[in-house]
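> Sequence and predicted structure below; questions after.
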Amino acid sequence: MIFHHSRRVFLFASLHARELGLQPDPELLYISSMFHDTGLSIPFSETQQRFELDGADHARKFLLDRGFSEGAAEVVWTAIALHTTPAIPGRMGPETAAMNQGVLTDALGRGLDKLDGDRVDEIVAAHPRGDFKKEFLQQFVDGLKDRPDTTYGTINADVLEHFVPGFRRASMVERVLDAPWPR
């Protein structure tokens, strides 16, 4: 499921980039797309940090171990680290902006109406969605349920709040009021 999702993200990102006049490095866009959700799976999810950072850290290591430049690794790291952050990726470099658009299209259907329907059909035929909605949300639950504190301030808390009985996110207000300052 994650493989097909990641490939669709890359292909949708490429189509959106063309429509938006962006010129991302296709190799870096592909690597970003393929690693963007790896932080939801073991062994990539064994740290107590946001899953986006897990995927970004592993992608950076993958690139550096294969002789890519620090700059290329940073582009990929940024695209993955910010892929679930609302509004910011669209103002970043072309790989980050395009991949975010691909993620939004595949996960939420955002921008789907702007893409050529025949191209979308080809992509989905090559990389079927199956029961994507159910399986995708379950992947989030499985990848985050043992590290719920990593969802603070993210959309990921929404998934646990919906699917994990008794999960309650701590709000920013609670964190400020509970801070060890006297006032």
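Everything's here; your move.

> drop to CA atoms for contacts and neighbour counts, all remaining ones
OK.

> Residues in contact with stretch 61-74: which ones?
Identification of contacts with stretch 61-74 by CA atoms under 8 Å, 6 or more residues apart in numbering yields Leu28, Ala59, Arg60.

> can you pull the buried residues of it?
Buried residues in stretch 61-74, counted by 16 or more other CA atoms under 10 Å: Leu63, Ala73, Glu74.

> Out of these, the closest to His4 would be?
Leu63 (21.5 Å; CA to CA).

> Show the contacting residues for the closest residue in space to His127 that isn't next to it in sequence.
Spatial nearest neighbour of His127, chain neighbours left out: His4 (5.0 Å); criterion: CA to CA, 6 or more residues apart in numbering. Residues counted as contacts of His4 (CA under 8 Å, 6+ apart) are His127, Pro128, Arg129.

> before we go on, here's another structure to hold up against the first:
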Amino acid sequence: MKIDDLVIPETAACVAAREVATAYCSPALLNHSVRSYLWAAAHAKEAGIAFDAELLYVAALLHDIGLTKEFDSHTVSFDEAGGHVAWVFAAGAGWPVARRVRVGEVIVRHMWSRVDVEEDPEGHLLEFATSVDISGRGVDAFPAGLRAEVLDRYPRLGLKDEFVACFESQAERKPDSSAAAAVRNGIAARVAANPLDA
């Protein structure tokens, strides 16, 4: 499998999601978001998982927007904040209410420890892919050539330090958040050991 075998959808909503992520995310966080979609699409292709590419792409591009200063809520976890931003974004894109709810669910569920692929294929794929990109969990499922291509086209740009700093800040300010739980469960050590940064 090669990176060009993975189709990035070019619907108006996908183009706009990329524009929003580019405007608000750091270059490292933007590349993480794109890589998350690519890991998800590659896993789906390999495992034969049918998924909604537009829904997954928009969720992947916006899943960490709650970590940015403009959308960092002082009351809710970054994933919940991101889900709300995505709902508003999807309303602006003209999506029906049920689809707006779905994109928010996918974003919130990316912080779950596991998402049932039968119940929510897009949520499963984003949870799997973000785990690959942040902690390296499951990275060996991808051929070395594909990993090299993805990292060459979308380099990590110091993501590990930026990401841990974001989570530690979230944890300090929001001790009941998903980020705080991740910090307590050793996310920093897992990020430091990610073979994608080797």
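Good, I have the coordinates. Every value quoted in this text rests on a predicted model; they were computed, and no experiment measured them.

> Any idea what the TM-score is?
The TM-score (TM-score structural alignment, normalised by the length of structure 1) is 0.79; 162 aligned residues with a CA RMSD of 2.3 Å.

> re earlier: which one of the contacts of stretch 61-74 of structure 1 has the most neighbours?
Of all these, Arg60 has the most neighbours under the rule other CA atoms under 10 Å, reaching 26 neighbours.

> Aligned against structure 2, show me the partner of it.
In structure 2, Arg60 of structure 1 lines up with Trp87, judged by TM-score structural alignment.

> Next one: its match relative to Phe51 of structure 2, how far apart?
Going from Trp87 of structure 2 to Phe51 of structure 2 by CA to CA, to the nearest Å gives 19 Å.

> Next: Ala40 of structure 2.
Using CA to CA, Ala40 of structure 2 is found at 10 Å from Phe51 of structure 2.

> With neighbour numbers in mind, choose between the two.
The neighbour comparison of Ala40 of structure 2 against Phe51 (other CA under 10 Å) goes to Ala40, with 29 against 18.

> Would you check the span in structure 2 matched by the longest helix seen in structure 1?
For structure 1, the longest helix by residue count, based on DSSP state H, is helix 2-20. Using TM-score structural alignment, the residues of structure 2 aligned to helix 2-20 of structure 1 are 29-47.

> What remains of the contacts of His4 of structure 1 once you look at structure 2?
Among those, the contacts conserved in structure 2 (both residues aligned by TM-score structural alignment, their matches' CA atoms under 8 Å) are His127, Pro128, Arg129.

> Which position in structure 2 pairs with the second one?
Residue correspondence, TM-score structural alignment: Pro128 of structure 1 in this structure matches Pro155 in structure 2.

> how far away is the nearest residue in space to its match that is not next to it in sequence from Arg156 of structure 2?
Nearest non-adjacent residue to Pro155 of structure 2, counting by CA to CA, 6+ apart: Asn31, 6.8 Å away. Using CA to CA, we find Asn31 of structure 2 at a distance of 7 Å from Arg156 of structure 2.

> quick one on the thing from earlier: okay, and which of the buried residues of stretch 61-74 of structure 1 map to helices?
With helices identified by DSSP H, the entries of the buried residues of stretch 61-74 of structure 1 that belong to them are Leu63, Ala73, Glu74.

> Can you tell me the centre-most residue of structure 1?
By CA atoms, centre = their mean, the mean C-alpha position of structure 1 lies nearest to His83, the distance being 4.2 Å.

> my guess is that residue contacts Ser33, does it?
No - assessed by CA atoms under 8 Å, His83 of structure 1 is found out of contact with Ser33, at 9.5 Å.

> and the contacts of His4 of structure 1, which are buried?
For these, buried by 16+ other CA under 10 Å: His127, Arg129.

> which one of the contacts of His4 of structure 1 is nearest Arg50 of structure 1?
Once CA to CA is applied, the member of these that ends up nearest Arg50 of structure 1 is Arg129, at 25.4 Å.
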